[in-house]
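[1] Could you look at this predicted model? Sequence included:
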Amino acid sequence: MSNLPDLEAWAIFAKVVELRSFTAAAEDLAVSKATVSKAVTRLEKSLGVQLLHRSSRHLSLTESGRELAGRAQQLLSLGEEAEDAARDDAANPRGLVRLAAPMSFGITHVGAALPDFLASYPDIAVDLHLSDDVVDIIGGGFDAALRIGALPDSSLKARRLGPIDRHLVASSAYIERKGRPEHPADLKDHDCLCYAYLPNPESWRFTHKEGEEAQVRPSGPLRANNSDAMMPALIAGHGIALVPDFMLAQHDPEGSLITLLPDWSAPPVALHLVTPPGRERPARVTVLLDYLVGRFSRQCPAD
């Protein structure tokens, strides 16, 4: 593999040519005169040609130096333009941000949150990917993801935005037909509607307010990989389901569903904002992350 060009030395050479002085170039770049001299010498050694005639009073370009001075100036200009563009982007964020979110939460909350953000940052476009699958953020080229649930260990950076409570609920029609469970163990005799993307969908775990723990294997007429698809059957009285609070707010705003086993709670889950490793992010990503933190930390306050 060939060595990368010494862009710093090229840029310093261009500045020396522009100002016709090692001292003036050093002052302009806020470095020592020795640093400037070493950079030019390093470039000459790398190229195998002399670029400048030096004397105590006079500095002039060699023939090779004249031929290369224009290219050095182009490299310096391109670098300055790139830095100016980056600073401008930081002051005026623009470009595309790719964000992943769970399907139901994304439709209900993320989609509703974006209009205010887009109004504030008209030069930013958001590519919103909704899926209840745990997407590969790095492999999929995403800048960030919102995730609900316990997070596995990984190299990703995660910020907890707040808790999401889950409630065991059923319709009054179901309770009239099948009765009300008094203990989690009773659920084995009930029709359970199951969400397939729970951390362990084959098992529901509960903890009593006095510390007792219980576990049951739910079974029933419907299992779905999307909570929205499960809600009509739940409301129609076809079973019992473990439902996050934001789904109840959306599908049962009047509170017609009945909470079961109120002294028992399912393991806590939370909303997280997950990003790839690394500190530096484009301004367009940073402002969206800050907006999401402000928006959902208020809606999901820390416990």
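    Alright, I've got the coordinates. Numbering: from 1, shown residues only.

[2] Please count neighbours and contacts with C-alpha atoms only from this point.
    Noted.

[3] can I assume residue 99 is in contact with residue 125?
    No: using CA atoms under 8 Å, residue 99 makes no contact with residue 125, being 10.5 Å away.

[4] Which of the two has more residues huddled nearby?
    Using other CA atoms under 10 Å, the more surrounded residue of residue 99 and residue 125 is residue 99, with 23 against 14.

[5] what's residue 143 in contact with, if anything?
    97, 98, 99, 137, 275, 276, 285 (CA atoms under 8 Å, 6 or more residues apart in numbering).

[6] What separation is there between it and residue 180?
    46 Å (CA to CA, to the nearest Å).

[7] tell me the two of the contacts of residue 143 that are most distant?
    137 and 285 (14.0 Å; CA to CA).

[8] Between those two, which has more neighbouring residues?
    Taking other CA under 10 Å, residue 137 and residue 285 do not tie; residue 285 has more neighbours (22 against 18).

[9] Wait, that one touches residue 97, no?
    Yes: Residue 285 lies in contact with residue 97 (CA under 8 Å); the separation is 6.1 Å.

[10] mind listing the helices in the stretch 201-303 of the chain by residue range?
    227-235, 245-251, 283-299 (DSSP state H, counting those that start in this stretch).

[11] Could you dump the ones you listed into TSV with distance to residue 163 added?
    Converted to TSV, these look like this (distance: least, CA to CA, whole Å):
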stretch	distance to residue 163
helix 227-235	18
helix 245-251	10
helix 283-299	9
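
[12] and residue 10, which of the three is it?
    Secondary structure, DSSP: H, G, I helix; E, B strand; the rest coil: residue 10 is helix.

[13] Could you find the closest non-adjacent residue to it?
    Excluding its sequence neighbours, the residue lying closest to residue 10 (CA to CA, 6 or more residues apart in numbering) is residue 72, at 5.5 Å.

[14] where's the one you found relative to residue 155, distance?
    For residue 72, the distance to residue 155 - CA to CA - is 41 Å.

[15] who's more crowded, these two?
    residue 72 (21 against 10).

[16] neighbours around the nearest residue to residue 180 once chain neighbours are set aside, how many?
    Nearest residue to residue 180, sequence neighbours excluded (CA to CA, 6+ apart): residue 260, at 7.4 Å. The number of residues packed near residue 260 is 20, by other CA under 10 Å.

[17] give the contact list for residue 260.
    With CA under 8 Å, 6+ apart, residue 260 has these contacts: 167, 168, 169, 170, 180, 181.

[18] Can you get me a residue count around residue 253?
    11.

[19] what do you get for residue 270?
    So residue 270, with other CA under 10 Å, has 19 neighbours.

[20] then this one, side by side with the first:
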Amino acid sequence: METLNKYHSELISFHYVAEHLSFTKGSEELGLSKSQVSKHVKQIESLLGAQLINRTTRHFNLTQEGESLLSYTKQLVNLTNNASNELKGLVEDDHGDLKFSTAPSLGNFIASDIANAFKEEFPNTHLQMDFSQQYRDFNKGEVHFALRINSVTEPDLIAKYMGKWKEAICISPKLLKKLNIADICPDELTELPCIINSCIKGHNSWVFYKGKKEYVVPVSGPISSSTFESVRTLCLDGHGIGRIPLFMVHRELKEKKLIQLFPKFSITGNTIYMVYPKQSYVNKKQRTFKKILNDWFVENQIFISK
């Protein structure tokens, strides 16, 4: 006898017809045509070499073989429903985890906003936020979403352009007073102590824009550092003039702990991309998290240049 393993759909059709003792109700339950369901039942009967249903114009009942098969199809349907519910719980409901990765400076700034919005929707989902410089591999399941400064070349990843960070040229009130400078132009930075971020491409040249005009200013100074956090700290302590993403110093500027030079010029920094896997199906948690990241960038345009 040929195995039933290949006839899952036909067995399911038989089950609902047998449960309802009606081809019409069984087909409605399945969303199939009555003729298609009838064909499925006949295929099972032919395969087993046994009549499963007694059907006349007045009577519709299961044979002994039909009753026996129904006991097994009940287990099949229950198993299928349980698997469906469990998987749906993992991908749609408030379970499992979601992994997000970005650089420390950005991560520290947006962590609360992102966590608050996500936890409001999924309070029981574990949100794993990795703010390190270490590369996380999507293919190994180490991350679901990332904000990165570079686009991607992997064909199975999507890199959505989010904008460029606005940057500010900052100086402490103490150093401003010491240097006795006011109303200076960007090109005068060549004669002033600047704090260089050695990890940024073209760190010895700062590019300014005013309208359509571009100004490239060579800069140097007694101190260089490899992170924006340290540049900000050094700038606050009066060690030099720093070029820092606006989102990292907006509070210090508001509280007058730092002063922004050249506010009428625009300075843009790293390009930001939202990176995530290319998938045919995206579950509810991932759709929600993607929207939260999108909304954050829309709501914080003060820090972003398109």
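    Ah, there it is. Here the structure is a predicted model, which means the values were calculated and not measured.

[21] Quick check: strands, which of the contacts of residue 143 of structure 1 are part of them?
    97, 98, 99, 275 (DSSP state E).

[22] Mind telling me what the last one corresponds to in structure 2?
    Structural alignment places residue 275 of structure 1 opposite residue 276 in structure 2 (criterion: TM-score structural alignment).

[23] how close does its match get to residue 84 of structure 2?
    For residue 276 of structure 2, the distance to residue 84 of structure 2 - CA to CA - is 25 Å.

[24] Name the residue in the two with the higher neighbour count.
    Taking neighbours as other CA under 10 Å, residue 276 of structure 2 and residue 84 compare with residue 276 leading, 20 against 12.

[25] Now do the same contact list for that one.
    So residue 276 of structure 2 contacts 138, 144, 145, 146, 157, 158, 159 (CA under 8 Å, 6+ apart).

[26] returning to what we had before: nearest to residue 116 of structure 1 among the helices of the stretch 201-303 of structure 1 would be which one?
    helix 283-299 (9.6 Å).

[27] Enumerate the positions of the closest one that are buried.
    The neighbour-count check on helix 283-299 of structure 1 (16 or more other CA atoms under 10 Å) flags 283, 284, 285, 286, 287, 288, 289, 291, 292, 293, 296, 297 as buried.

[28] In contact with the second one: list those residues for me.
    Counting by CA under 8 Å, 6+ apart, residue 284 of structure 1 makes contact with 89, 90, 93, 94, 95, 96, 97, 124.

[29] since we're on residue 54 of structure 1, how many residues are nearby?
    With other CA under 10 Å as criterion, residue 54 of structure 1 counts 12.

[30] what about the longest helix in structure 1?
    Counting by DSSP state H, the longest helix found in structure 1 is helix 63-91.

[31] Off-centre distance for that one?
    33 Å (CA atoms, centre = their mean, to the nearest Å).

[32] Now do it: which elements does it pack against?
    helix 7-19, helix 283-299 (3 or more CA pairs under 8 Å, 6 or more residues apart in numbering; DSSP states H and E).

[33] Dump those helices to JSON lines, plus distance to residue 239 of structure 1.
    Listed next are those as JSON lines, based on distance: least, CA to CA, whole Å:
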{"stretch": "helix 7-19", "distance to residue 239 of structure 1": "68"}
{"stretch": "helix 283-299", "distance to residue 239 of structure 1": "29"}
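
[34] nearest to residue 44 of structure 1, of those helices?
    Here helix 7-19 is closest among the helices and strands packed on helix 63-91 of structure 1 (CA to CA), at 9.4 Å.

[35] quick one: the next helix or strand after the closest one to structure 2 mean distance?
    Next in sequence after helix 7-19 of structure 1, counting helices and strands by DSSP states H and E, comes helix 22-29. Once superposed with structure 2, the aligned residues differ from helix 22-29 of structure 1 by a mean of 2.6 Å; criterion: mean CA distance after the TM-score superposition for structure 1.

[36] So for structure 1, the centremost residue is which one?
    residue 144 (1.6 Å; CA atoms, centre = their mean).

[37] Surely that residue touches residue 277?
    No: Residue 144 of structure 1 is beyond contact range of residue 277, at 10.5 Å (criterion: CA under 8 Å).

[38] hang on, the earlier thing: between the contacts of residue 276 of structure 2, which is nearest residue 18 of structure 2?
    Of the contacts of residue 276 of structure 2, the one sitting nearest to residue 18 of structure 2 (CA to CA) turns out to be residue 144, at 44.3 Å.

[39] Now do the same for that closest one: its match in structure 1.
    Using TM-score structural alignment, residue 144 of structure 2 lines up with residue 143 in structure 1.

[40] which other helices and strands contact the one helix or strand residue 106 of structure 2 maps to?
    Assessed by DSSP H and E, residue 106 of structure 2 sits inside helix 104-121. Other helices and strands packing on helix 104-121 of structure 2, by 3+ CA pairs under 8 Å, 6+ apart, are strand 126-131, helix 246-254, helix 284-299.

[41] export these to TSV and tack on distance to residue 218 of structure 2?
    Output for these, formatted as TSV (distance: least, CA to CA, whole Å):
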stretch	distance to residue 218 of structure 2
strand 126-131	32
helix 246-254	21
helix 284-299	31
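
[42] Can you say which of these is nearest to residue 151 of structure 2?
    Comparing those by CA to CA, helix 284-299 comes nearest, at 16.8 Å.

[43] And the contacts of the lengthiest strand in structure 2?
    Looking across structure 2 with DSSP E, the single longest strand is strand 157-171. Here strand 157-171 of structure 2 makes contact (CA under 8 Å, 6+ apart) with 151-152, 235-236, 238, 240-247, 258-263, 266-278, 297, 303-306.

[44] If any of these are buried, put those into a ChimeraX selection.
    Selection of buried members from the contacts of strand 157-171 of structure 2 for ChimeraX, criterion 16+ other CA under 10 Å:
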select :151,235,236,238,240,241,242,243,244,245,246,247,258,259,260,261,262,266,267,268,269,270,271,272,273,274,275,276,277,303,304,305
